[in-house]
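# Only the shape, not the letters, is given here:
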């Protein structure tokens, strides 16, 4: 299923799209995260108060978890006010790889694109969206204008694709997921 057009970065639409893409209950033997429902792992569901069978995780509970843990807590909602397409990518990557990995991709890309700190200072790749990351994003967008968001998005997707391939190379069992990751998670698929 294609990613939604995140031009307005409607969090509800992003959450609905990821839930639809992830589907209901899955317990794939090669998935190190164990059983999932709507893309929510059992560990996360339990930590968020779900006590029933994973098959029975309510969709609205999954949506609430996505909003709190994968949109608001990491600050992707703040990114959305500046760069909606970047926020949509952070959310999708955060769901699949973890929010810290997604934030780190943004920070690494911002550092690599600052023309050796001429446009704005390098930021720590601490994998947290805080004031310095937001200030660097603001500076990048101010210097690079409308086309900058597209280039930053491409840089983040390149990092994501490289990580998927490296994961499959390190753990051959993950090759079962590589095609789908590249088809559905990287780029405008």
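Nice, I can see it. Everything quoted here is computed from the prediction, not taken from an experiment. Residues are numbered from 1 along each chain as shown.
# going forward, measure contacts between C-alpha atoms and count neighbours the same way
Fine.
# what ranges do the helices span in this protein?
Here the chain has its helices, by DSSP state H, at 11-22, 42-47, 59-67, 76-80, 84-97, 99-112, 131-170, 175-185.
# Mind listing residues that contact the second one?
Okay, so that is helix 42-47. With C-alpha atoms under 8 Å, 6 or more residues apart in numbering as the test, helix 42-47 has contacts from 33, 34, 35, 36, 54, 57.
# Which one (most neighbours) among these?
Tallying neighbours with other C-alpha atoms under 10 Å puts residue 36 at the head of the contacts of helix 42-47, with 23 neighbours.
# For this protein, identify the residue most remote from the centre.
Farthest-out residue of the chain from its mean C-alpha position, per C-alpha atoms, centre = their mean: residue 118, at 28.1 Å.
# any idea how far that residue lies from residue 111?
Residue 118 sits 11 Å away from residue 111, going by C-alpha to C-alpha, to the nearest Å.
# between the two, what contacts are shared?
Contact criterion C-alpha under 8 Å, 6+ apart; residues shared by residue 118 and residue 111: none found.
# how far away is the residue nearest to the spatial centre of the chain from residue 87?
Closest residue to the average C-alpha location of the chain: residue 93 at 2.2 Å, with C-alpha atoms, centre = their mean. To residue 87, residue 93 is 10 Å away according to C-alpha to C-alpha.
# Comparison target below:
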């Protein structure tokens, strides 16, 4: 089984098969994929009948590949899994930005590696910084990185609930299951 397969299974387990909660901005979702995204990807059927393999292809093309998570997984599979789930739940730019912000905050004033642009795109400089970080900080670095990304994610969930009252219906589960 590939790292992508592990990430997909983990995220789909959290997302569930089909949902159409009144307070959800995305409306009907299947495996965490909104109807709008499914339509953009060419799916025309009922969301309650979205095939799991179609969902998997969408996840690979819209989240895994754009986040360059194969490259991240070569450095740290747990970080790749975290970024994938964060990207699915919050958007790929947000997930990449969380990694970039954390790398900049943890580079000891640039003595371990230079600051990188927080542009929401994981490119070669971000991957190089991650490699340097893990090499310098070893296994504890991976643990701290995961905690930092989770901290940013948790804070973002609170902000989302504060900005849209209907999201209070979801924030408990988001915090319980994703942070």
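In hand now; what should we look at? Keep in mind that this is a model prediction, so the values were computed, not measured.
# How alike are these chains, TM-score-wise?
The TM-score (TM-score structural alignment, normalised by the length of the second structure) is 0.96; 179 aligned residues with a C-alpha RMSD of 1.3 Å.
# picking up where we left off before, okay if I get the helices of the first structure as TSV plus distance to residue 123 of the first structure?
Listed next are the helices of the first structure as TSV, based on distance: least, C-alpha to C-alpha, whole Å:
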stretch	distance to residue 123 of the first structure
helix 11-22	27
helix 42-47	30
helix 59-67	26
helix 76-80	16
helix 84-97	17
helix 99-112	7
helix 131-170	7
helix 175-185	26
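# And those helices: which comes nearest residue 124 of the first structure?
Checking the helices of the first structure against residue 124 of the first structure by C-alpha to C-alpha gives helix 99-112 as the closest, at 7.5 Å.
# Now the closest one: buried residues?
Neighbour-count burial for helix 99-112 of the first structure flags 99-111 (criterion: 16 or more other C-alpha atoms under 10 Å).
# repeat for stretch 56-73 of the first structure
For stretch 56-73 of the first structure, a neighbour-count test (16+ other C-alpha under 10 Å) marks 57, 59, 61, 62, 63, 65, 66, 67, 69, 70, 71 as buried.
# okay, and that stretch goes to which residues in the second structure?
Aligned by TM-score structural alignment, stretch 56-73 of the first structure falls on residues 49-66 of the second structure.
# Show the contacting residues for the counterpart of residue 14 of the first structure in the second structure.
With TM-score structural alignment as the criterion, the equivalent of residue 14 of the first structure in the second structure is residue 7. Applying C-alpha under 8 Å, 6+ apart to residue 7 of the second structure gives the contacts 81, 84, 85.
# Out of these, who's the most crowded?
With neighbours taken as other C-alpha under 10 Å, the top of the contacts of residue 7 of the second structure is residue 84, carrying 29 neighbours.
# pretty sure that residue is touching residue 64, no?
Yes. Using C-alpha atoms under 8 Å, residue 84 of the second structure is in contact with residue 64, at 6.3 Å.
# Pull up the aligned stretch in the first structure for stretch 20-35 of the second structure.
With TM-score structural alignment as the criterion, stretch 20-35 of the second structure aligns to 27-42.
# buried stuff in that stretch?
By neighbour count on 16+ other C-alpha under 10 Å, the buried set for stretch 27-42 of the first structure is 35, 36, 37, 38, 39, 40, 41, 42.
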